[in-house]
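K.L.:
I'll drop the sequence and a predicted model, then ask my questions.
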Amino acid sequence: MTVLVTGGAGYIGSHMVWALKDAGEAVVVVDNLVTGFDWALPGDVSLVRGDIGDMALIGRVLKEYSVDAVIHFAGSVVVPESVADPLKYYRNNTCASRNLIEACTAAGVDKFIFSSTAAVYGDPKTVPVGENAPLAPLSPYGTSKLMTELMLRDTAAAHPFRYTALRYFNVAGADPEGRTGQSTAGATHLIKVAGEAALGKRDSLSVFGTDYDTPDGTGVRDYIHVSDLVAAHKLALDRLKDGGESLTMNCGYGRGFSVLEVVDTVRRVSGKDFKVDMEGRRPGDSPKVVADPSLIRSELGWKPNHDDLEEIVTHALAWEDKLSKRNRAE
């Protein structure tokens, strides 16, 4: 089986590529390298530089590499940016995904895994939130992902095409073996930013929103280790290979930590203090989002191996230190 990984040189995508290679799968990557890095990939993986919205390019890749399945990560992911520039998100996430899906159906590629998001739930009334909760995204980012979920649903109803949409909660950490991690300059992920502050790469860290209806007033999120997340994708791929029907599932641990709890954990693990600035709420942010992971556990038999905030932070800090040394060497 050959798997096309879109956005495979990015944060989560590169972890997926390493996991697929570890499992003996053939892999080809399409990435425009706007936020990804070719050095994050195994040396023997084919990388095609280009846009996943380019149907002619994708069609050639699907045919040339005899692709059997697609795992689709490529897209834009910054919630506040999506509020300021919604058309970018509808172009990069929704329109490009539409073209990718059409290229797959034209080529007869019938297995598709999509990286969706917990942002489709908006501000859920019930926490933990299950897959059947009302979908009411608060940002164009969440809406752009939900629109792709709907396109996948309708495509599967009209074509011999099966998909799995995985709704990510807050992905963090890095490969325990130190092969790849979150490397994008200016990333907005909390643990990444806190790690940079702890290592002196930033002067301070900003906490956005201190008056939410949460125990300490800051936003609460379900943080999932990136290695557990990609393991769920591999299980989803195996399920589709075995004839499994289309399904949408949450990817989270089922418990949340506040922003200040994460900051305290980074300080404790790193042994470093750093300045924290308290700011107002950002448009598009949800107060509290925690997964109900019952479905993914029952359907995929998924059992996380890194469900520990200190371990997630430890791996993130180790990668941040390795990245610093790499950048100094260049």
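P.N.:
Okay, I see it.

K.L.:
hey, let's count contacts and neighbours off CA atoms from now on
P.N.:
Noted.

K.L.:
buried set for stretch 144-162?
P.N.:
144-149, 151-153, 155-156, 161-162 (16 or more other Cα atoms under 10 Å).

K.L.:
residues in contact with M147?
P.N.:
Under the criterion of Cα atoms under 8 Å, 6 or more residues apart in numbering, the contact list for M147 reads T94.

K.L.:
a helix runs through it, doesn't it?
P.N.:
Yes. Residue state for M147 (DSSP: H, G, I helix; E, B strand; the rest coil) corresponds to a helix.

K.L.:
and it, how far is that from A316?
P.N.:
31 Å (Cα to Cα, to the nearest Å).

K.L.:
Next: Y163.
P.N.:
When Y163 is compared with A316 (using Cα to Cα), they lie 31 Å apart.

K.L.:
Of the buried residues of stretch 144-162, just say which sits nearest to S66.
P.N.:
Ranked by distance to S66 (Cα to Cα), these are led by F161 at 16.5 Å.

K.L.:
who touches the closest residue to the closest one other than its chain neighbours in this structure?
P.N.:
Leaving aside its chain neighbours, F161 sits nearest to D110 (4.2 Å; criterion: Cα to Cα, 6 or more residues apart in numbering). By Cα under 8 Å, 6+ apart, the contact set of D110 is D68, A69, C104, P160, F161, R162, Y163.

K.L.:
rerun that using 10 Å as the cut-off
P.N.:
67-70, 101, 104, 156, 159-163, 240-241 (Cα atoms under 10 Å, 6 or more residues apart in numbering).

K.L.:
for the longest helix anywhere in the chain, packing partners?
P.N.:
Longest helix in the chain, counting residues (DSSP state H): helix 309-329. When contacts are defined as 3 or more Cα pairs under 10 Å, 6 or more residues apart in numbering; DSSP states H and E, helix 309-329 sits against strand 170-172, helix 190-198, strand 223-225, helix 259-270.

K.L.:
putting a second one here so we can go through both:
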Amino acid sequence: MSEKPTVLVTGGAGYIGSHAVLALRDAGYRVAVIDNLTTGFRWAIPEDVHFTQGDISDQPLVEALLKEQNIGAIMHFAGSIIVPESVENPLKYYHNNSAKSRNLIESAVRVGVPHFIFSSTAATYGTPEESPVREDSPKLPINPYGMSKLMTEIMLADVAAAHPINFCVLRYFNVAGADPQGRTGQSTAGATHLIKVAVEAALGKRSHVAVFGSDFDTPDGTGVRDYIHVSDLASAHVLALDALQADKTKNYTLNCGYGRGFSVMEVLDAVDRVTNMTIDRRVEGRRAGDPASLISDNRRIMAEFPWQPQHADLDKIVSHALAWERKLGDIRGE
């Protein structure tokens, strides 16, 4: 393989993007980041990484950056990610996730960037009739968040058929945990991720954890999800980039998960175990757009890439999230 390309990471100051920046650098790639810092943090980006504060929909800015940094691949994480908010404010999600992605893809085509990796979601499946869910299962999103991501997947497929660009779509299941070396983690104030919320509660930053729905058709009545450690997810992105370079005619759409699920109560039990505490749990009504169970069939990514998850252990995911939450308190002076 020729010299490694410089990678532009959109949303690289955010949770998953900042882990991808570290994984790329650890693998010997040069990285540039663009982020508008609406939810990301400038301090999450290493000082020697080229950083541009700006919006991916600003095509003159993006195209100048692609040329100036000689970008050979884009990893696209920028976007909005809160399911209930997407139900309340669908136009925000179609703007941030679909319309802005269209502009970014057009900029990539204009400048001639050959590889594009897209941060998608299991929400594209909606409420699947089968579990675990396969990549070729019906895509029937039940909320604007999932639909806005599916629109971008469709755009990428159409653009790759018309232009010299290949892509990998990675459909994330529930991302959790933090960099094991403590370099970055989930830092967004008011985050809705269960493990983030639970470790905040364990450290006294929240009074309790809301359990949204106890009447789902699951073993204990609470929602079941497939939790993937963010560092394992970041490593999948690096392998995706390697694969796109190795065969420029091939595109990929792959689930990113471990292939097993845990209920909300099982996750909270894990937090209790790791912290040796008992978190106050309060059952509330279901949230709009939440399926009962969402577990990945991950056989395709295991077959396509030499992906070997290193952190597929719920207690380890929780302990890394907890360690980061403590460090985040120091960063913010809490």
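P.N.:
Alright, I've got the coordinates. This one's a predicted model, so the numbers in the text were calculated from it and none came from an experiment.

K.L.:
So after superposing, what's the score?
P.N.:
The TM-score (TM-score structural alignment, normalised by the length of structure 1) is 0.99; 329 aligned residues with a Cα RMSD of 0.7 Å.

K.L.:
Stretch 81-95 of structure 1 aligns to what range in structure 2?
P.N.:
Using TM-score structural alignment, stretch 81-95 of structure 1 lines up with residues 85-99 of structure 2.

K.L.:
Tell me where the stretch 151-300 of structure 1 has helices.
P.N.:
Remark: helices assigned in the stretch 151-300 of structure 1 by DSSP state H, counting those that start in this stretch are 190-198, 226-241, 259-270, 294-300.

K.L.:
Around V62 of structure 2, how many other residues sit close by?
P.N.:
The burial count assigned to V62 of structure 2 is 22, neighbours taken as other Cα atoms under 10 Å.

K.L.:
now the aligned partner of D220 of structure 2 in structure 1: how far from S258 of structure 1?
P.N.:
Aligning on TM-score structural alignment places D220 of structure 2 opposite D216 in structure 1. Separation of D216 of structure 1 from S258 of structure 1 (Cα to Cα) stands at 7 Å.

K.L.:
the more surrounded of the two?
P.N.:
S258 (19 against 14).

K.L.:
check contacts around the closest residue to that one other than its chain neighbours.
P.N.:
With Cα to Cα, 6+ apart as the measure, V220 is the residue that lies nearest to S258 of structure 1, at 4.1 Å, once sequence neighbours are left out. By Cα under 10 Å, 6+ apart, V220 of structure 1 lies in contact with 212-214, 255-262, 286-290.

K.L.:
how about 6 Å then?
P.N.:
Going by Cα atoms under 6 Å, 6 or more residues apart in numbering, V220 of structure 1 touches G256, F257, S258, K288.

K.L.:
preserved in structure 2, out of these?
P.N.:
Contacts conserved in structure 2 for the contacts of V220 of structure 1, counting by both residues aligned by TM-score structural alignment, their matches' Cα atoms under 6 Å: G256, F257, S258, K288.

K.L.:
distance of the aligned partner of A176 of structure 2 in structure 1 from V45 of structure 1?
P.N.:
Aligning on TM-score structural alignment places A176 of structure 2 opposite A172 in structure 1. A172 of structure 1 is 24 Å from V45 of structure 1, where distance means Cα to Cα.

K.L.:
same deal with Y141 of structure 1?
P.N.:
Y141 of structure 1 is 30 Å from V45 of structure 1, by Cα to Cα.

K.L.:
Could you do L309 of structure 1 as well?
P.N.:
Noted for L309 of structure 1: a distance of 32 Å to V45 of structure 1, by Cα to Cα.

K.L.:
Looking at the two, which has the bigger crowd around it?
P.N.:
L309 (20 against 15).

K.L.:
Tell me the counterpart of that one in structure 2.
P.N.:
Alignment note (TM-score structural alignment): L309 of structure 1 maps to L314 of structure 2.

K.L.:
Same question for R49 of structure 1.
P.N.:
In structure 2, R49 of structure 1 lands on Q53 (TM-score structural alignment).

K.L.:
correct me, but that match touches T38?
P.N.:
No. In this structure, Q53 of structure 2 is not within contact of T38 by Cα atoms under 6 Å, at 10.1 Å.

K.L.:
In terms of packing, which of those two has more residues around it?
P.N.:
Using other Cα under 10 Å as the criterion, Q53 of structure 2 and T38 rank with Q53 on top: 14 against 11.

K.L.:
and that one, what is it in contact with?
P.N.:
I34, D35, N36.

K.L.:
Now do the contacts for the counterpart of the first one in structure 1.
P.N.:
The alignment partner of I34 of structure 2 in structure 1, by TM-score structural alignment, is V30. Residues near V30 of structure 1 by Cα under 6 Å, 6+ apart: T6, L47, V48, R49.

K.L.:
what about K125 of structure 1, how many residues close to it?
P.N.:
Residues near K125 of structure 1, counting by other Cα under 10 Å: 12.

K.L.:
what do you get for G204 of structure 2?
P.N.:
11.
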